[in-house]
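In: What shape does this take:
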Amino acid sequence: MMVQDAQDRSVQGAVYRTLKEGIMTLRLAPGTVMSTKEMAERLHVSRTPVREAFIRLQSEELVDIIPQRETVVSRINLLRVEQERFVRESLELPVIDLFLQNCRPEHFAQLRESIEEQKRCYTEKRYADFVGADNRMHQLFFDVAGQHLAWELIMNSNGHYNRIRVLTVQVEDTIVSTIRQHCQMVDLMEQGQTEAVRREMNRHVKRINVEKANLVQRYPDYFKNDNEPQGIRIGSL
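Out: Next up is the predicted model:
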């Protein structure tokens, strides 16, 4: 019985992670309609782990469940984006001081390697991978600062903020500017200019506020509004 329970939990976790990754990378776009039956067939599992994954994703505001009808990938909520951005800013700015107190030369080398990875993602137009590389770079700040719980909190509550970031980096000026900002921040860190780093980080995190209006205009069906349009049919995972 315990072995079977472990297997069931493993399947449930795999289904949840697969669906969440699809949502976070926009392969499952906002507004995508999903059915339990269809997803179970696509993932070659029973309906139970799919239903449980939907419930878990709903608790994270990543899907909207309409009882007896359908499950829809939630549209990006700009109010939620701002709240998630605020959480990140509130936690990340103090972490920079701790990072600079504890960092060593090899950590700067890791940051440089991350920037090179971001450049490759940009060249190859792998935008979701770029955001992943960006996240790993910022995670290093928290790891070196010894603030693992703070980073976990950010990652567990960034579904709307992360998705809008995947959209922003598809804009040429934005992704180039992001890479340039990262280079500037690492330069300042190596020089020990703490206040300058904090100012640059603050501008970096708040940049999304400037870009939101253009994104809503460019991707109107991806954002939550008072008159929700019909969901689009699910694409391939």
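In: From now on I want contacts and neighbour counts done on CA atoms only, so please keep to that.
Out: Noted.
In: what residues are up against the residue most central in space within the chain?
Out: Geometric centre of the chain, nearest residue: Asn162, 2.9 Å, by Cα atoms, centre = their mean. Counting by Cα atoms under 8 Å, 6 or more residues apart in numbering, Asn162 touches Met24, Val131.
In: Could you measure from it over to Arg126?
Out: Distance, Asn162 to Arg126, using Cα to Cα, to the nearest Å: 15 Å.
In: Check the separation of the first and last residues in stretch 221-233.
Out: Stretch 221-233 has an end-to-end distance of 13 Å (Cα to Cα).
In: gap between the helix or strand encompassing Val131 and the chain center?
Out: Here Val131, judged by DSSP states H and E, is contained in helix 127-145. The chain centre lies 10 Å from the centre of helix 127-145; the measure is Cα atoms, centre = their mean, to the nearest Å.
In: and this one, so I can compare the two:
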Amino acid sequence: MQTDIRTVRASEESARAFVYRVLSTYIREMFLHPGEKLAETDVAAELQVSRTPVHDTFSRLEREKMLRPVPRGAVVPPLSADTIRQTVWMHRTVCQAVLGELYNHRPATLEPLERCVAAELEALQGGAIVKMARLQLEFHRTLYTLAGREPVMEAMERNSGDLYRLLRMLENADLWRYVADQHSAIVQGLAMRDYELAARALEAEHDLVEPLLEECRYRQPYFFE
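Out: Predicted coordinates for the structure are as follows:
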């Protein structure tokens, strides 16, 4: 685990919160690959904290299924194709309901969603593909927030770790441009009161996952169960 800006501890941050932030970020962002082993002593030395917050964080990440215990440490678990498919089904179902709420009770402004799309296009133009999974997540968070469903999105995210890691593996600019185009169509549909346009774009985004899952399993089978 290399030291960089993500491993800088904020002055007000507790040791436990710091360790959790760093490890969960490294796992979700695929800086730590499935199968990599972590030892509490090594992490404590790397982050310059005692073993207690590291031990507590390992236990928390194991409960959240972001680590698996092994003798003298833990390993980053592989991605589960079945879990990803179940997560996509859940997102597909709930997102359509959220979209319906936004259609029936249109928010005062769609500017937050427009800013999300602009950020995606800016990242693509600058070649910052590494940002796209996070920006895709931010678009959906904003969608839920505008519908007043932040707690629902928070619950969804707790079960979406493998899906996020899959998206983080994708480095095809054309694919991410397609996702940004669907997000733009969702915003356009909401602005024009065209529910069918927005719903089709949302379905098109979710439909991408299955072929991408199969491609990633073929290309990097050692990352999957």
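In: on that earlier part again, which positions in the helix holding Val131 of the first structure come out as buried?
Out: Using 16 or more other Cα atoms under 10 Å as the test for burial, helix 127-145 of the first structure gives 127-131, 133-134, 137-142, 144-145.
In: One more: stretch 111-120 of the second structure?
Out: Under the neighbour-count criterion of 16+ other Cα under 10 Å, stretch 111-120 of the second structure has Leu113, Glu114, Cys116, Val117, Ala119, Glu120 buried.
In: separation between the residue mapped onto Met66 of the second structure from the first structure and Arg56 of the first structure?
Out: Taking TM-score structural alignment, the alignment pairs Met66 of the second structure with Leu62 from the first structure. According to Cα to Cα, Leu62 of the first structure stands 9 Å off from Arg56 of the first structure.
In: Also Val72 of the first structure?
Out: To Arg56 of the first structure, Val72 of the first structure is 13 Å away according to Cα to Cα.
In: Settle it for me: which of these two has more neighbours?
Out: Using other Cα atoms under 10 Å as the criterion, Val72 of the first structure and Arg56 rank with Val72 on top: 26 against 15.
In: wait, what's in contact with the more buried one?
Out: Val72 of the first structure sits next to Pro30, Gly31, Thr32, Val33, Met34, Val63, Asp64, Ile65, Ile66, Gly231 when contact means Cα under 8 Å, 6+ apart.
In: Tell me the secondary structure of it, please.
Out: strand (DSSP: H, G, I helix; E, B strand; the rest coil).
In: With adjacent residues omitted, what lies nearest to it?
Out: Nearest non-adjacent residue to Val72 of the first structure, counting by Cα to Cα, 6 or more residues apart in numbering: Val33, 4.5 Å away.
In: What lines up with the one you found in the second structure?
Out: When the second structure is aligned by TM-score structural alignment, Val33 of the first structure is paired with Lys37.
In: how near is the equivalent of Arg217 of the second structure over in the first structure to Leu100 of the first structure?
Out: Taking TM-score structural alignment, Arg217 of the second structure has Val216 as its aligned residue in the first structure. Between Val216 of the first structure and Leu100 of the first structure the distance is 37 Å, computed by Cα to Cα.
In: Now Leu143 of the second structure: closest residue in space that isn't a chain neighbour?
Out: The shortest distance from Leu143 of the second structure to any non-neighbouring residue, by Cα to Cα, 6+ apart, is to Leu113 (7.0 Å).
In: residues touching the counterpart of that neighbour in the first structure, list them.
Out: Using TM-score structural alignment, the partner of Leu113 of the second structure in the first structure is Leu111. Listed by Cα under 8 Å, 6+ apart, the contact partners of Leu111 of the first structure are Met137, Leu140, Val186.
In: aligned partner of the second one in the second structure?
Out: Under the alignment defined by TM-score structural alignment, Leu140 of the first structure corresponds to Thr142 in the second structure.
In: Its match touches Pro112, doesn't it?
Out: Yes. Between Thr142 of the second structure and Pro112 a contact is recorded at 6.8 Å, counting by Cα atoms under 8 Å.
In: Mean per-residue distance, the lengthiest helix in the second structure versus the first structure.
Out: Using DSSP state H, we find that the single longest helix of the second structure is helix 81-104. For helix 81-104 of the second structure, the mean deviation from the first structure after alignment is 1.4 Å (mean Cα distance after the TM-score superposition for the first structure).
In: same deal with stretch 182-190 of the second structure?
Out: Overall, stretch 182-190 of the second structure averages 1.6 Å from its counterpart (mean Cα distance after the TM-score superposition for the first structure).
In: ok, which pair from the buried residues of helix 127-145 of the first structure is furthest apart?
Out: The largest distance within the buried residues of helix 127-145 of the first structure, taken as Cα to Cα, falls between Tyr127 and Ala145 and amounts to 27.8 Å.
In: tell me which element Arg207 of the first structure is part of?
Out: Using DSSP H and E, Arg207 of the first structure maps to helix 194-218.
In: Pull the residues that contact that helix.
Out: Applying Cα under 8 Å, 6+ apart, the external contacts of helix 194-218 of the first structure come out as 85, 88-89, 93, 96-97, 100, 165, 167-168, 178, 181, 185, 188-189, 222-223.
In: Aligned to Ser160 of the second structure, what sits in the first structure?
Out: Under the alignment (TM-score structural alignment), Ser160 of the second structure maps onto Asn158 of the first structure.
In: My read is that its match contacts Gln83, right?
Out: No. The criterion here is Cα under 8 Å, and Asn158 of the first structure misses it with Gln83 at 9.2 Å.
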